[in-house]
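Visitor: the sequence and its predicted three-dimensional model are supplied below.
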Amino acid sequence: MQFVIVGTGGQGILFASKALGHIAMEKGRSVVGSEVHGMAQRGGSVVSHFKVGEYLSPLVKVGEADVLLAFDQNEAVRNLHYLRDGGTLVVNLYDPEVFRNDRLQRSLERRNIEVHPIGGYSILKEHMGGRFLFLNVLILGAMCGAGVGGVSVDEMNQAIRDLAPARFVEENLKVLKLGYEAAR
């Protein structure tokens, strides 16, 4: 399974990769990933490549990602080229007009890309008082709810318990459930 995780600096891309790696290693699977690339310290574009299975290189080739997790809709569009035909996109969609673009829709249909849009900011405003630092876990929950990536919500729940700072565990578990339910 090959993942590309995209967003902007400060959205928790590193934690998402760490959680996926933790789950895979608990299953005895091989894991390889790249360092986060981009302007993470300045809120700029960030891309992380992550593979589960018998891979030698950490970088995902263009057109070979099974899953694109996008914490930002603009970064999703910018990085769609990584998805294979028939791949899956889980995206934080805050301006639906971006995905109503006819050319983009034709491309997604032609490539048979499954899209799971999540109104992440709206969900976090309503349920978490606008605490957007939980967006990464919301998207991971949505991935599980959509049945994408070969990871169950129970596995992700345990990974969060194992990896999140103690003071944030309960809030992260709440957000995981919100994302899971939003995608179902």
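Guide: That came in fine, so what should we check first?

Visitor: please make it C-alpha for all contacts and neighbour counts, starting now.
Guide: Fine.

Visitor: could you list which residues are in contact with residue 14?
Guide: For residue 14, the contacting residues are 36, 48, by CA atoms under 8 Å, 6 or more residues apart in numbering.

Visitor: now the element after the helix or strand hosting it, going C-ward?
Guide: Using DSSP states H and E, residue 14 sits in helix 13-26. Tracing the chain C-terminally past helix 13-26 and defining elements by DSSP H and E, one meets strand 31-33 next.

Visitor: another one to put next to it:
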Amino acid sequence: MKPYNIYISGVGGQGIIKTSTVIGEAAMKSNMPVVMSEVHGMAQRGGGVSTELKIGDSYSPIIEKGSSDILISFEPVEALRATPKISNKTSVIVNESSIYPFNLRESEISYPDIEIIIEELNNKSREVFVVDANKIAIESGHPLSMNMVMLGSATAINGFPLKKEIIVDSMKANLPKNSLDINLKAFESGFNFVKA
């Protein structure tokens, strides 16, 4: 099976690693080979975090330049940082809520307007879905469910290789029981947003 390449980017504390774990275990539950790599960077100081997953036959989790099938970015500037991994065949899902990197706050460099970021992503990818994942997460019951909003959005993309039901099973196995209802609601809301 030709690998389906998933690149996830964001900032430390947004639940990127947990999201990748849910995807990876869902792939295993689907009897699909999967490999994963993670980069923590300066996560503990609000720095960039990324994970790379390949679902299908592959010897390395590292996604080659321009070969992501999907980019899921929890933060807009981190989506820009990931553009070397995307092409005009890549679907992009980006959370429109920004987190100012600590090093940007202390400099004279300004954070780019979201419109500029989206325009750049539109120029380089097949399709871009801009999701107000933070707002949807709050409406679902808790701001920390934002990562499940993004996962639901990704699951709704045409060609995503994992069935919704298997992702939900993996969520049930990997997320705390006391927050599961909120996370499931967040996932469903993200899924419905993209499908609509």
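Guide: It's in. Because the structure is a prediction, the values reported are computed rather than measured.

Visitor: contact partners of the longest strand along structure 1?
Guide: Ranked by residue count, the top strand of structure 1 under DSSP state E comes out as strand 83-92. With contact meaning CA under 8 Å, 6+ apart, strand 83-92 of structure 1 is reached by 62-73, 76, 111-121, 139, 142-143, 148.

Visitor: doesn't residue 182 make contact with residue 143 of structure 1?
Guide: No: taking contacts as CA atoms under 8 Å, residue 143 of structure 1 lies outside contact range of residue 182: 10.0 Å.

Visitor: between those two, which one's more packed in?
Guide: More crowded of residue 143 of structure 1 and residue 182, by other CA atoms under 10 Å: residue 143, with 31 against 21.

Visitor: can you tell me which residue in structure 2 aligns to that one?
Guide: Using TM-score structural alignment to pair residues, one finds that residue 143 of structure 1 aligns to residue 154 in structure 2.

Visitor: against structure 1, what's the mean shift for the helix or strand hosting its match, could you check?
Guide: Assigned by DSSP H and E, residue 154 of structure 2 belongs to helix 146-155. With mean CA distance after the TM-score superposition for structure 1, helix 146-155 of structure 2 departs from structure 1 by a mean of 0.8 Å once superposed.

Visitor: what is that helix packed up against?
Guide: Helices and strands touching helix 146-155 of structure 2, by 3 or more CA pairs under 8 Å, 6 or more residues apart in numbering; DSSP states H and E, are helix 16-29, strand 70-73, strand 91-95, helix 133-140, helix 180-195.

Visitor: go with 6 Å
Guide: In this structure, helix 146-155 of structure 2 packs against helix 133-140, helix 180-195, with contacts taken as 3 or more CA pairs under 6 Å, 6 or more residues apart in numbering; DSSP states H and E.

Visitor: which element is the residue lying closest to residue 20 of structure 2 once chain neighbours are set aside on?
Guide: Leaving aside its sequence neighbours, residue 20 of structure 2 sits nearest to residue 51 (CA to CA, 6 or more residues apart in numbering; 7.0 Å). When secondary structure is defined by DSSP H and E, residue 51 of structure 2 falls within strand 48-55.

Visitor: mean per-residue distance, that strand to structure 1?
Guide: Taken over the aligned residues, the distance from strand 48-55 of structure 2 to structure 1 averages 0.9 Å (mean CA distance after the TM-score superposition for structure 1).
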